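*Asks:* Sharing a model prediction with you, sequence too.
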Amino acid sequence: MKLSVIGTGYLGATHAAAMVALGHDVVGLDVDADKVASLSRGEVPFHEPGLPELLREGLASGRLRFTTDVTDVGASADVHFLCVGTPQKPGEKAADLTYVEAAIAALLPELRAGALVVGKSTVPVGTAAGLAERVEAVDADLVWNPEFLREGFAVDDTLRPDRIVVGATSERAEKTLLEVYASLVEAGTPVVSMDYATAELVKVAANAFLATKISFINAMAEVCEAVDADVTLLADAIGHDERIGRRFLSAGLGFGGGCLPKDIRAFMARAGELGIDQALTFLKSIDDINVRRRARTVDLAREMCGGSLAGQRVAVLGAAFKPDSDDIRDSPALDVALACQRAGAAVRVYDPHAMDNARRDYATLAYAASAVEAATDADVVLHLTEWEEFVTMHPSTLSAVVRQRHIVDGRNKLDRELWTREGWTHRALGRRSL
């Protein structure tokens, strides 16, 4: 089939390359000429394992190309995936739909009769119904098909999804979308059909649930610290209950990135607009718990430095909000690094892939080319993004270069018995000291 992808950021670039892998012809549209040129050369402007190879394979096949010309898209495709961003409005909790509105306004005049617009962007509930009226006015259809990509696993999540959600009011629209995904459906991927509003809610409800689970165990970490208990053992024990499960019960620095924080805030804002804000007041507590973990990590660093960070050297291992990504949006690691600097510490940051993004947005911090360089003469080392490089690092790698053998494991992923045997003082959120 002939498809277009509107917006070639993280979601769009991944979706475009994956749709070619499923056998379709795809043209990606973006207003950013530099991004289009980069993707056309087979260069992915962000870090995502497996995507560069998939992109280059698509380009080499001749079935994938990128453009800045919306008329090209209208003439080349009958199915158009809307993959633009919906960031948080500056100074507000609500989602900014500027890019969605601009994309629809540009696309509508180019739609051919019978075309299908597929919404994948995360939008406030009620958005799709309004867009559908405009799309249907030009004899086209709209279907809402939310994305569920995990950064670091986006390629696999697109080519082997755990479900396909279809929000539609037209049998024609649903039939066309399922033709796009025919190979996935034949492979056994469940299809869940529903109305627009429910489809819009699926993504934000899933993110709200995950955020709740993460913040729940972090709240338990606060309790464990107060009573000298161990949150990791607590999570192991309650995780055996099949009603609860162990996944996402890892206490630590909390969540960040471009989805969970802004999505739960936008969800709260939309609930307020609908007059049902009391139904989601618990999400405010979820957000608060998440932010408190960052402050507590700074407190642990301060305690290790004798009560003050002024004049201390702090090594920060990690800048991305999660491993296998260079995304620093709402990064807990960089928030902690900046807080330590504001408290008077000299901070050096190292991350395997997020250094360029961190330098651009956090220019006041100092950066190192390796973990060893970051830790040289450090009074405390903060492990804040659980890259495999850090988790598997032997303590002796840093022992010879630090000034004091103090480490705060903000992700509860290090082997604390090993680090302690090597002469390090180890602290972690929600765990007693050894």
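*Replies:* That came through fine.
*Asks:* CA only for contacts and neighbour counts going forward, please
*Replies:* Will do.
*Asks:* quick one: the strands in the stretch 251-400 of the chain?
*Replies:* Per DSSP state E, counting those that start in this stretch, the stretch 251-400 of the chain carries strands over the ranges 313-317, 346-350, 366-367, 380-383.
*Asks:* Report all helices and strands that the first one contacts.
*Replies:* Same thing as strand 313-317. helix 332-342, strand 346-350, helix 371-375, strand 380-383 (3 or more CA pairs under 8 Å, 6 or more residues apart in numbering; DSSP states H and E).
*Asks:* Okay, one more to line up with it:
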Amino acid sequence: MRISVIGCGYLGAVHASALAELGHDVVGIDVDERKIAALRAGRPPFFEPGLPEILSSAAASGRLRFSTDIADAAGADVHFLAVGTPQTIGGTSADLRYVDAAFEGLLPHLAEGSLIVGKSTVPVGTAARLAARLAKEAPHANLAWNPEFLREGFAVKDTLEPDRLVYGVADERAASVLDQVYRAAIEAGTPRIVTDYATAELVKVAANAFLATKISFINAMSEIADATGADVTALADAIGHDVRIGRRFLNAGVGFGGGCLPKDIRAFTARAEELGRGDSLAFLKEVDAINMRQRQRVVDLAIDVLGGSVFRKKVAVLGVTFKPDSDDVRDSPALDVAVHLKGLGAEVVATDPEGVENARMRHPQLDYTTSAREALTGADLVVLVTEWREYRALDPIETGRLVAERRIIDGRNVLDLHAWRAAGWQVRGLGRP
């Protein structure tokens, strides 16, 4: 099929490349000239495993091109809206100006029978509003909402092999067009849910809200574990055997971050209040508060381990991205911890395999290195806050030879406490005795 993808950020660049890899003829469009130049050269503007390979493959096939001119979307059968919906400045609602601008820009270029498909995470009611406008200004076209469920670090796999497909449509014609787009996934047995606009919009934000709640729940339990001497990891193992609960995402630690979960639960709460149903999602404010509190708990642990003050102590911060296998530092708990420690007078050296440049642009006051060895050398305290594989695999004996003092805070509860303590380390975690 002939497809346009409006917005070539994280979602759009992956989506466009994957659809071209599946055999569609795709044009990706974005107003950012530097981003488009990088994509044309086969260089993703962000780190995502597997993306360089499918980007190069799709471009070499001739099925993928990029442009800064939305007029190049003309003639496409399907137009995907994949622009960002950030949190409004000074508020918690979703900022829809990019969605509205992309929609507005497409209107003059819609062919007979073409389909606009929303991928962006939006407040419930957005699709209905856009559909009403489409019916007035371009009745020859149709609208669907098809939320994305990408995990950073696994986005290529999640696009090529999704765990479900959700279509929010007003009629079956739109669903049949999407079936053609996703034919490979459907033939592979991917579950397909066809529903209305509002439900499709809610699926995405409800999934994020549930995940955030599960993470904050176990983090709240880690606070109780600290107060009682219990082990939150053993607790999670025990309750995780209950099939109604499950063990996944029951890992206590410094909390969640990134460009989706925090802003999406805040926007969901704001939308509920607009609908007069604020009480229904009031609990999400506490979910958010628990999550933010975890960052301060790590800082407090550092102060405690260093005898009441971090002033002029060298602290090696392992990780600045909000999760491993990503260079994304948006709302990163790891970077937040590093900045807080620096503000208290610590000599912070932060390291990360992929996120250093992005972190430096946001917080140039920190000292950075891509070498974990350099960060560790002479450290009075090590704080592990992003669970990159290379940090989880650190040898406690070898690492002990580099540092000034064998003290480590495991902000993700991923280390073998017995092995590290046997090597002479003072180890502190969240909710672990």
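*Replies:* Received the coordinates, thanks. From a predicted model like this one, the values you see are computed outputs, not experimental measurements.
*Asks:* What does the superposition give as a TM-score?
*Replies:* Scored against TM-score structural alignment, normalised by the length of the second structure, the superposed chains reach a TM-score of 0.99; 431 aligned residues with a CA RMSD of 0.8 Å.
*Asks:* Count the neighbours of residue 314 of the first structure for me.
*Replies:* 29 (other CA atoms under 10 Å).
*Asks:* Does residue 412 of the first structure belong to a helix, a strand or coil?
*Replies:* When classified by DSSP: H, G, I helix; E, B strand; the rest coil, residue 412 of the first structure comes out as coil.
*Asks:* Dump the helices and strands packed on strand 313-317 of the first structure to JSON lines, plus distance to residue 79 of the first structure and mean neighbour count.
*Replies:* Formatted as JSON lines, these follow (distance: least, CA to CA, whole Å; neighbours: other CA atoms under 10 Å):
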{"stretch": "helix 332-342", "distance to residue 79 of the first structure": "38", "mean neighbour count": "23"}
{"stretch": "strand 346-350", "distance to residue 79 of the first structure": "43", "mean neighbour count": "24"}
{"stretch": "helix 371-375", "distance to residue 79 of the first structure": "47", "mean neighbour count": "23"}
{"stretch": "strand 380-383", "distance to residue 79 of the first structure": "45", "mean neighbour count": "27"}
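*Asks:* among those, which is nearest residue 415 of the first structure?
*Replies:* Among these, strand 380-383 comes nearest to residue 415 of the first structure, with 12.0 Å by CA to CA.
*Asks:* In the second structure, what stretch matches the closest one?
*Replies:* Using TM-score structural alignment, the residues of the second structure aligned to strand 380-383 of the first structure are 381-384.
*Asks:* quick revisit: kindly reformat the strands of the stretch 251-400 of the first structure as a markdown table containing distance to residue 129 of the first structure.
*Replies:* Below are the strands of the stretch 251-400 of the first structure laid out as a markdown table (distance: least, CA to CA, whole Å):
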| stretch | distance to residue 129 of the first structure |
| --- | --- |
| strand 313-317 | 45 |
| strand 346-350 | 46 |
| strand 366-367 | 47 |
| strand 380-383 | 45 |
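*Asks:* Which strands and helices lie in contact with the helix or strand hosting residue 221 of the second structure?
*Replies:* Element membership for residue 221 of the second structure (DSSP states H and E) is helix 197-228. For helix 197-228 of the second structure, the packing partners by 3+ CA pairs under 8 Å, 6+ apart come out as helix 126-137, strand 142-145, strand 165-169, helix 232-240, helix 261-274, helix 283-305.
*Asks:* ok, and the closest non-adjacent residue to residue 405 of the first structure?
*Replies:* Leaving aside its sequence neighbours, residue 405 of the first structure sits nearest to residue 424 (CA to CA, 6 or more residues apart in numbering; 4.7 Å).
*Asks:* same question but for residue 270 of the first structure, I mixed them up
*Replies:* Per CA to CA, 6+ apart, closest to residue 270 of the first structure is residue 124, 6.4 Å.
*Asks:* quick one: which of the helices and strands packed on strand 313-317 of the first structure is nearest residue 156 of the first structure?
*Replies:* Between residue 156 of the first structure and these, the tightest spacing by CA to CA is seen for helix 332-342, at 25.7 Å.
*Asks:* Please tell me which residues of the second structure that closest one aligns onto.
*Replies:* Against the second structure, helix 332-342 of the first structure falls on residues 333-343 (TM-score structural alignment).
*Asks:* Report the mean deviation for the matching stretch after fitting onto the first structure.
*Replies:* Compared with the first structure after the fit, stretch 333-343 of the second structure shows a mean deviation of 0.5 Å (mean CA distance after the TM-score superposition for the first structure).
*Asks:* For the corresponding residue of the second structure for residue 213 of the first structure, the count of nearby residues, please.
*Replies:* Taking TM-score structural alignment, residue 213 of the first structure has residue 214 as its aligned residue in the second structure. When neighbours are defined as other CA under 10 Å, residue 214 of the second structure has 18 of them.
*Asks:* How about the contacts made by residue 214 of the second structure?
*Replies:* 249-250 (CA atoms under 8 Å, 6 or more residues apart in numbering).
*Asks:* any idea how far it is from residue 111 of the second structure?
*Replies:* 44 Å (CA to CA, to the nearest Å).
*Asks:* Please work out which residues outside stretch 138-147 of the first structure touch it.
*Replies:* Contacts to stretch 138-147 of the first structure, defined as CA under 8 Å, 6+ apart, come from residues 108, 111-122, 128, 131-132, 135-136, 164-170, 173-174, 177, 196, 199-200, 202-203.
*Asks:* ends of that stretch, how far apart?
*Replies:* Stretch 138-147 of the first structure has its terminal residues 26 Å apart, counting by CA to CA.
*Asks:* rewinding a little: out of the strands of the stretch 251-400 of the first structure, nearest to residue 25 of the first structure?
*Replies:* Closest to residue 25 of the first structure of the strands of the stretch 251-400 of the first structure is strand 346-350 (CA to CA; 40.2 Å).
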